[in-house]
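K.L.:
here you go, sequence then predicted model.
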Amino acid sequence: MLSGAIVASVLAFSTGLSIGFLLVAAGGGTLILSIIVLRYLFGLTHAELFGTAAVLTFVLAVALFLVRREERRVAIRPALWFTGPGLFTMMVTKLMPHDLTTRVRLALIGLLLVTNTLLSLILSKFLVRTRRIHHKRLAMMGGGVGLLAGYFGGNGAFLALPSMLMSGLPQNVAVSSSTLTIASFAFTSAIPNMVRASIDWRVLIPFLLGSILGLLITRMLFPSRNPSSRIRWITTVIVLAAGLFLLQQNWFGLYTPSLALYDGIKGGLRNEFTN
């Protein structure tokens, strides 16, 4: 049993190193990959899975935010315009009764990953660059993302990047500023899980240590410049593949409710027109 715990800790630490590298290479959006690692590599269940992921996302998003802050690439005011309404709608949504199974949540997170990656790619290439930042649009977008975060927890905040791009923020600023939103949403999700003790600390602690070390090592390798575009493209492909993997593994979770809804509507219409 002791050897198994040591192997799990080493595995968590090693995986964390990779996540730390991806954080610097592609920004906070890669934090959502931790869901896949925690679920399919360490086998965490529903309660521990999302609780552990929320704490992990919060700590690493704060670390990345501080790194970006040192580089003076974070726009605090636009980030607050986005995050404030988002937190409000997130808390309102959490008060509404909803109980999604692990399969459904993972399938929706996979869909979120694919959507977020494609939107970010399209918007960064084709959106007209402007110096004007639309604060009202930021607030509205933040509120919409907060509604999703009420169901997904901190994972819904990963749509912050394309939303900020659509609100006029330059890509490098949006990538950095979105980490504040991700950290805030993840912290809000982590608090109830910490109270309920729904966190696997044996996996979380070595994972965090490895991630922070990976982040620091990568910053040493790239002290005055960003990783190359080739690394960014490789990271984008990894994130997109991760989203497709989650969809493939959990599509049945989305398919079953949809099929039940279809059968219910079909049965109701048949009863209506035959009686």
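P.N.:
Done, it's in. Numbers count the residues shown, from 1 in each chain.
K.L.:
use CA for all of it now, contacts and neighbours both
P.N.:
Fine.
K.L.:
show me how far the helix or strand hosting residue 33 is from its chain's centre.
P.N.:
Using DSSP states H and E, the secondary-structure element containing residue 33 is helix 33-36. Taking Cα atoms, centre = their mean, to the nearest Å, one finds helix 33-36 lying 9 Å from the centre of the chain it belongs to.
K.L.:
second structure follows, compare the two:
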Amino acid sequence: METAIATLAVGGLIGAVLALIGGGGSILAVPLLVSFAGLSTHLAIGTAAVGVSLNALLAVIGHSRVGTVKWPCALVFGASGMAGAAAGAELGKATEPDLLLSLFGILMIAVGGLMFRGRRLAANAEVRLTRASAGELLPRLLPLGVGVGVMAGFFGIGGGFLIVPAIILATRMPIAMAIGSSLAVISVLGATTAASYALSGLVDWTAVLMLVAGGTAGAAIGLQVQKRLAGRQKLLERGFAAAVVAGGAAIAGGLP
């Protein structure tokens, strides 16, 4: 009973964090599932991949309703990342679990540090992937999508901490739209990683149900908070960067 309640709470936290900052679900879920649900690291990664993918799908529905999802950009980014995620997952399953977490923590610190530097160009809320803009956007979206996909699959995560800054780099869209768009990508990449782990028998389906049940409530709360902060662009960007660095430091330092 206590394990079920703990897993529900983990799901609620995942849903809230995904809706609020567009990433971080798996990084939170994996160590918590290991600590409180007693799952092995690889089993926790596979279970988290399924749960985060489904919770991201729930969260993206809410973001879509308020117009913070750039679907063409997100779908192109997600499609290009699927092949990378499949390849990365195979590499990840063959890598020692503690090394996986430590490497990802180091990567998070690097990404967060780059985000603290801020934008060099103004945000463009009107960016759209069309025939006219394809020549400019596709050469950035496609390789970034593949690269993020490989890392997402390798580390067994949705990749939101990487997707959000990558989408901003490729399109210059505001962070609120990058967060909404990232959730669509997380759904795709997470499903690809989840399928790889599921085929290897590395998913606890009872825990997945608990994660999704908790995530439904958490996503609703996170979306409301995100809407309140949407007008404070710089605060949201710096808060996101701080969360990335702090999470990376905890993981690299051996968060249980």
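P.N.:
Arrived safely, thanks for sending. No experiment lies behind these values; they were computed from the predicted model shown.
K.L.:
now do the buried residues in the helix holding residue 33 of structure 1.
P.N.:
Along helix 33-36 of structure 1, the positions that meet the burial threshold by neighbour count (16 or more other Cα atoms under 10 Å) are 33, 34, 35, 36.
K.L.:
from these, which single one is nearest residue 162 of structure 1?
P.N.:
The shortest distance between residue 162 of structure 1 and any of the buried residues of helix 33-36 of structure 1, using Cα to Cα, involves residue 33 and amounts to 17.8 Å.
K.L.:
which residue in structure 2 aligns with the closest one?
P.N.:
Superposed on structure 2 with TM-score structural alignment, residue 33 of structure 1 falls opposite residue 28.
K.L.:
now residue 240 of structure 1
P.N.:
Checking TM-score structural alignment: residue 240 of structure 1 goes with residue 245.
K.L.:
and the gap between that match and residue 140 of structure 2?
P.N.:
Computed as Cα to Cα, to the nearest Å, the residue 245 of structure 2 to residue 140 of structure 2 distance reads 25 Å.
K.L.:
residue 8 of structure 2 too?
P.N.:
38 Å.
K.L.:
burial count for the counterpart of residue 180 of structure 1 in structure 2?
P.N.:
If you follow residue 180 of structure 1 across to structure 2 using TM-score structural alignment, you land on residue 184. Residues contacting residue 184 of structure 2 under the criterion other Cα atoms under 10 Å number 28.
K.L.:
correct me, but residue 184 of structure 2 touches residue 60?
P.N.:
Yes - here residue 184 of structure 2 reaches residue 60: they are 6.1 Å apart, a contact under Cα atoms under 8 Å.
K.L.:
any shared contact partners between the two?
P.N.:
Shared contacts of residue 184 of structure 2 and residue 60 (Cα atoms under 8 Å, 6 or more residues apart in numbering): residue 69.
K.L.:
does the closest residue to residue 124 of structure 2 other than its chain neighbours sit in a helix, a strand or a coil?
P.N.:
The shortest distance from residue 124 of structure 2 to any residue that is not its chain neighbour, by Cα to Cα, 6 or more residues apart in numbering, is 4.9 Å, and that residue is residue 173. At residue 173 of structure 2, secondary structure determined by DSSP: H, G, I helix; E, B strand; the rest coil is coil.
K.L.:
thought residue 173 of structure 2 was touching residue 119?
P.N.:
No - look at residue 173 of structure 2 against residue 119 with Cα under 8 Å: they stay out of range, at 10.9 Å.
K.L.:
what about the two, which has more around it?
P.N.:
Neighbour tally, residue 173 of structure 2 and residue 119, criterion other Cα under 10 Å: the higher count belongs to residue 173, 22 against 14.
K.L.:
that one and residue 191 of structure 2, how far apart?
P.N.:
Relative to residue 191 of structure 2, and taking Cα to Cα, residue 173 of structure 2 is found at 25 Å.
K.L.:
map residue 14 of structure 2 onto structure 1.
P.N.:
Residue 14 of structure 2 maps onto residue 19 of structure 1 when the alignment is built from TM-score structural alignment.
K.L.:
what's residue 71 of structure 2 aligned with over in structure 1?
P.N.:
Under the alignment (TM-score structural alignment), residue 71 of structure 2 pairs with residue 76 of structure 1.
K.L.:
so what's its match up against?
P.N.:
By Cα under 8 Å, 6+ apart, the contact set of residue 76 of structure 1 is residue 177.
K.L.:
contact partners of the helix holding residue 33 of structure 1?
P.N.:
Contact partners of helix 33-36 of structure 1, identified using Cα under 8 Å, 6+ apart, comprise 19, 49, 50, 53, 239, 242, 246.
K.L.:
residue in structure 2 matching the third one?
P.N.:
Translated: residue 50 of structure 1. Checking TM-score structural alignment: residue 50 of structure 1 goes with residue 45.
K.L.:
count of residues packed around that match?
P.N.:
Around residue 45 of structure 2 there are 30 other residues, counting by other Cα under 10 Å.
K.L.:
ditto for residue 16 of structure 2
P.N.:
A count of nearby residues for residue 16 of structure 2, using other Cα under 10 Å, gives 29.
K.L.:
can you check the one 10 residues further on too?
P.N.:
Around residue 26 of structure 2 sit 29 other residues, with neighbours defined as other Cα under 10 Å.
K.L.:
state the distance from residue 98 of structure 1 to residue 90 of structure 1.
P.N.:
13 Å.
K.L.:
the two: which is more packed in?
P.N.:
Between residue 98 of structure 1 and residue 90, counted using other Cα under 10 Å, the more crowded position is residue 90 (29 against 10).
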